[in-house]
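> No letters, just coordinates:
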């Protein structure tokens, strides 16, 4: 699977991309059993990349449905354990496909897997929580109606910037939403409203916008990696800024370019060193 090939490699690359990441509450993720990560979504696909590389357990992710249109993209994304969720803006005719995705999520919960859903639905480079959609609540509702022991974990991610290299990130995993504090899942509208109220409260409590000012000496691995790989990093950043101007995809495209450019850079350095007899 592409997921298992890329995950350790991208985890390594993130050390060049992130100056510092502060992770809190990771002990709230059970070692086994069904988990739904109900996450904020300020940074496009990079949010999913970050979470998949942070957790030891396999993570299935829900992603915008329009990126699955081409067969090659669909196969690649499926190999990364990603599933499509279609929005009204993509056309009403696609919304029925969400039923299949939600059924797949329930099956994954029955198998004790982790599913990542972005509860705000939309992605903007925002610095506050957006109104939550109903999808997270509906998935939890169905899982609990089916008698599953699903843990819903609020996940809050904040970034010190969205448009430049060298991130400082706060990543917080909250305590599971207490099922006992919710109305009976059979009470549809009441249940969903109360679920989103509790989830919003927990996410807002976890959002942390305090970022330290770090000198190069305080981030030695990042600093050394940046210096040694500056040509590849500089090229990736330059291309990404050109491609993603006015969008939310800078970090996603940059890390994607680094996946390709860093090995090429290593090969170039190797052949140059061999050519000049330095090895």
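Now that the structure is in, tell me what you want to look at. On a predicted model such as this, the values are computed, not experimentally measured, just so you know.
> When you work out contacts or count neighbours from here on, use the C-alpha atoms and nothing else.
Noted.
> Longest strand in the protein, please.
Among the segments of the chain that qualify as a strand by DSSP state E, the longest is strand 151-159.
> and residue 223, that's in a strand?
No. Checked against DSSP: H, G, I helix; E, B strand; the rest coil, residue 223 lies outside a strand; its state is helix.
> residues contacting it?
With contact set as Cα atoms under 8 Å, 6 or more residues apart in numbering, residue 223 has these partners: 16, 216, 217.
> swap the cut-off to 6 Å and go again
residue 216 (Cα atoms under 6 Å, 6 or more residues apart in numbering).
> For the stretch 101-250 of the chain, just list every one of the strands.
Along the stretch 101-250 of the chain, the segments classed as strands by DSSP state E, counting those that start in this stretch run 114-118, 151-159, 167-173.
> got another, please set it beside the one above:
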């Protein structure tokens, strides 16, 4: 019998059976709707996304994506948007403290993982999360885990925590033919909308590479050594002041002819999107400017508000006496004009 891929909720039966069916459908619709919106908007948030092995994006589970974590939840948005199959993710437990936060995150297929610093009393939740992940793997699902645990805006691979090893070994001991796929995520900027992103996939790690008969400490260490070696090949090592290396690795050249052709459209695109971008950027700077979440929060706000902004423009044009058809045609050009601006704007913070 196939079980629901959502966390189990206890109901009394009868009418409650209908409630859980409706609840599950709403969760699924919310997730699918946001994934579709992300796919439409991702080329405006990122001017170039380069994947070293695009065929992997069609992969089916059971797969554990073991990634570095340079840019908060934008990392998850990117991976989930690019993969054909749904991608579940694990996130820091303190994001789940408010009930409505927890409900929203679970609807978006995100599970909590607590660190000791977030309260020893919460560590039992990790066992439930890992059990949920193993259940997902048994249904051939894909899950992302950030092996460094903490998000830091940098071009550097930090030491790996034990969570990835524990989850992978738990799945293997449960008889799941899990593949652990190392993923290196590299951004040209952590402040600019319209960044270049390089996503590098490494060699898979399977149970055959880990001495499962050894002690926990030995096999965790061996697994992390294998994963660290793979991720070192995938994550760019760039000093914060080394602008030459940053440019060499992550610049996407634009020809002078393209810049000349797109220039008038880019300026129009910049102007008509200013009423949306500027206040959101100012708000995000005030609230998150000194954290590693600024870029992700601004990207998410733009992603969620852009359809509303376009709808308001349509209504405004219609009120001004422009026919609905013409208003829709005008607004349909907005994403193209925004793309022109993204193509020609600066690519790095130091420019």
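That came in fine, so what should we check first? From a predicted model like this one, the values you see are computed outputs, not experimental measurements.
> before we move on, the earlier item: who wins for proximity to residue 55 of the first structure among the strands of the stretch 101-250 of the first structure?
strand 114-118 (10.1 Å; Cα to Cα).
> Mind listing what's buried along that closest one?
114, 115, 116, 117, 118 (16 or more other Cα atoms under 10 Å).
> Kindly report the same for stretch 204-224 of the first structure.
206, 207, 208, 222, 223.
> Start and end of that stretch, how far apart?
For stretch 204-224 of the first structure, the first and last residues are 35 Å from each other (Cα to Cα, to the nearest Å).
> And stretch 74-91 of the second structure, by the same measure?
12 Å.
> Could you export the strands of the stretch 101-250 of the first structure as TSV, including distance to residue 65 of the first structure?
Compiled in TSV, these are given as follows (distance: least, Cα to Cα, whole Å):
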stretch	distance to residue 65 of the first structure
strand 114-118	13
strand 151-159	22
strand 167-173	26
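> doesn't residue 70 of the second structure fall inside a helix?
No. Residue 70 of the second structure: not assigned to a helix; according to three-state DSSP it is coil.
> how about it, what's its partner in the first structure?
With the correspondence set by TM-score structural alignment, residue 70 of the second structure lines up against residue 42 in the first structure.
> And for residue 151 of the second structure?
Residue 151 of the second structure maps onto residue 123 in the first structure, by TM-score structural alignment.
> And its match, how far from residue 248 of the first structure?
8 Å.
> I'd assumed residue 112 was in contact with residue 93 of the second structure.
Yes. In this structure residue 93 of the second structure lies within contact range of residue 112 using Cα atoms under 6 Å: 4.6 Å.
> Those two: which has the busier surroundings?
Comparing residue 93 of the second structure with residue 112 by other Cα atoms under 10 Å, the one with more neighbours is residue 112, at 23 against 19.
> so that one, which of the three states?
strand.
> which residues touch the alignment partner in the first structure of it?
In the first structure, residue 112 of the second structure lines up with residue 84, judged by TM-score structural alignment. With contact set as Cα under 6 Å, 6+ apart, residue 84 of the first structure has these partners: 62, 63, 64, 65.
> excluding its backbone neighbours, what's nearest residue 84 of the first structure?
residue 65 (4.3 Å; Cα to Cα, 6 or more residues apart in numbering).
> State the distance from the aligned residue in the first structure for residue 123 of the second structure to residue 134 of the first structure.
Counting by TM-score structural alignment, residue 123 of the second structure corresponds to residue 95 in the first structure. For residue 95 of the first structure, the distance to residue 134 of the first structure (Cα to Cα) stands at 14 Å.
> Residue 162 of the first structure too?
For residue 162 of the first structure relative to residue 134 of the first structure (Cα to Cα), the value is 27 Å.
> Name the nearest residue to residue 65 of the second structure, sequence neighbours excluded.
That would be residue 144: by Cα to Cα, 6+ apart, it lies 4.5 Å from residue 65 of the second structure.
> for the one you found, what are its contacts?
Per Cα under 6 Å, 6+ apart, neighbours of residue 144 of the second structure: 64, 65, 89.
> and which of those residues is nearest residue 137 of the second structure?
Looking across those and measuring by Cα to Cα, the closest to residue 137 of the second structure is residue 64, at 8.4 Å.
> which SS state does that closest one fall under?
Applying three-state DSSP: residue 64 of the second structure is strand.
> rewinding a little: if you skip the residues just before and after it, what's nearest to the match of residue 123 of the second structure?
residue 86 (5.7 Å).
> and the gap between the counterpart of residue 197 of the first structure in the second structure and residue 69 of the second structure?
Using TM-score structural alignment, the partner of residue 197 of the first structure in the second structure is residue 225. According to Cα to Cα, residue 225 of the second structure stands 18 Å off from residue 69 of the second structure.
> Same drill for the two, tell me which one is more crowded.
Neighbours were counted for residue 225 of the second structure and for residue 69 using other Cα under 10 Å; residue 69 has more, 27 against 13.
> Could you pull up the contacting residues of that one?
146, 151.
> Ok, the one 5 residues further on next?
Under the criterion of Cα under 6 Å, 6+ apart, the neighbours of residue 74 of the second structure are residue 296.
> Superposed on the first structure, what's the mean shift for stretch 216-233 of the second structure?
Aligned to the first structure and superposed, stretch 216-233 of the second structure gives a mean residue distance of 0.9 Å (mean Cα distance after the TM-score superposition for the first structure).
> Run through who's touching that stretch.
Residues contacting stretch 216-233 of the second structure (Cα under 6 Å, 6+ apart): 165, 211.
> mind redoing it with 10 Å?
66-68, 147, 156-166, 168-169, 180-185, 200-207, 209-214, 234 (Cα atoms under 10 Å, 6 or more residues apart in numbering).
> Could I have the ChimeraX command that selects the buried members from those residues?
Buried residues among the contacts of stretch 216-233 of the second structure (16+ other Cα under 10 Å), as a ChimeraX selection:
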select :66,67,68,147,156,157,158,160,161,162,163,164,165,166,168,169,180,181,182,183,184,185,200,201,202,204,205,206,207,210,212,234
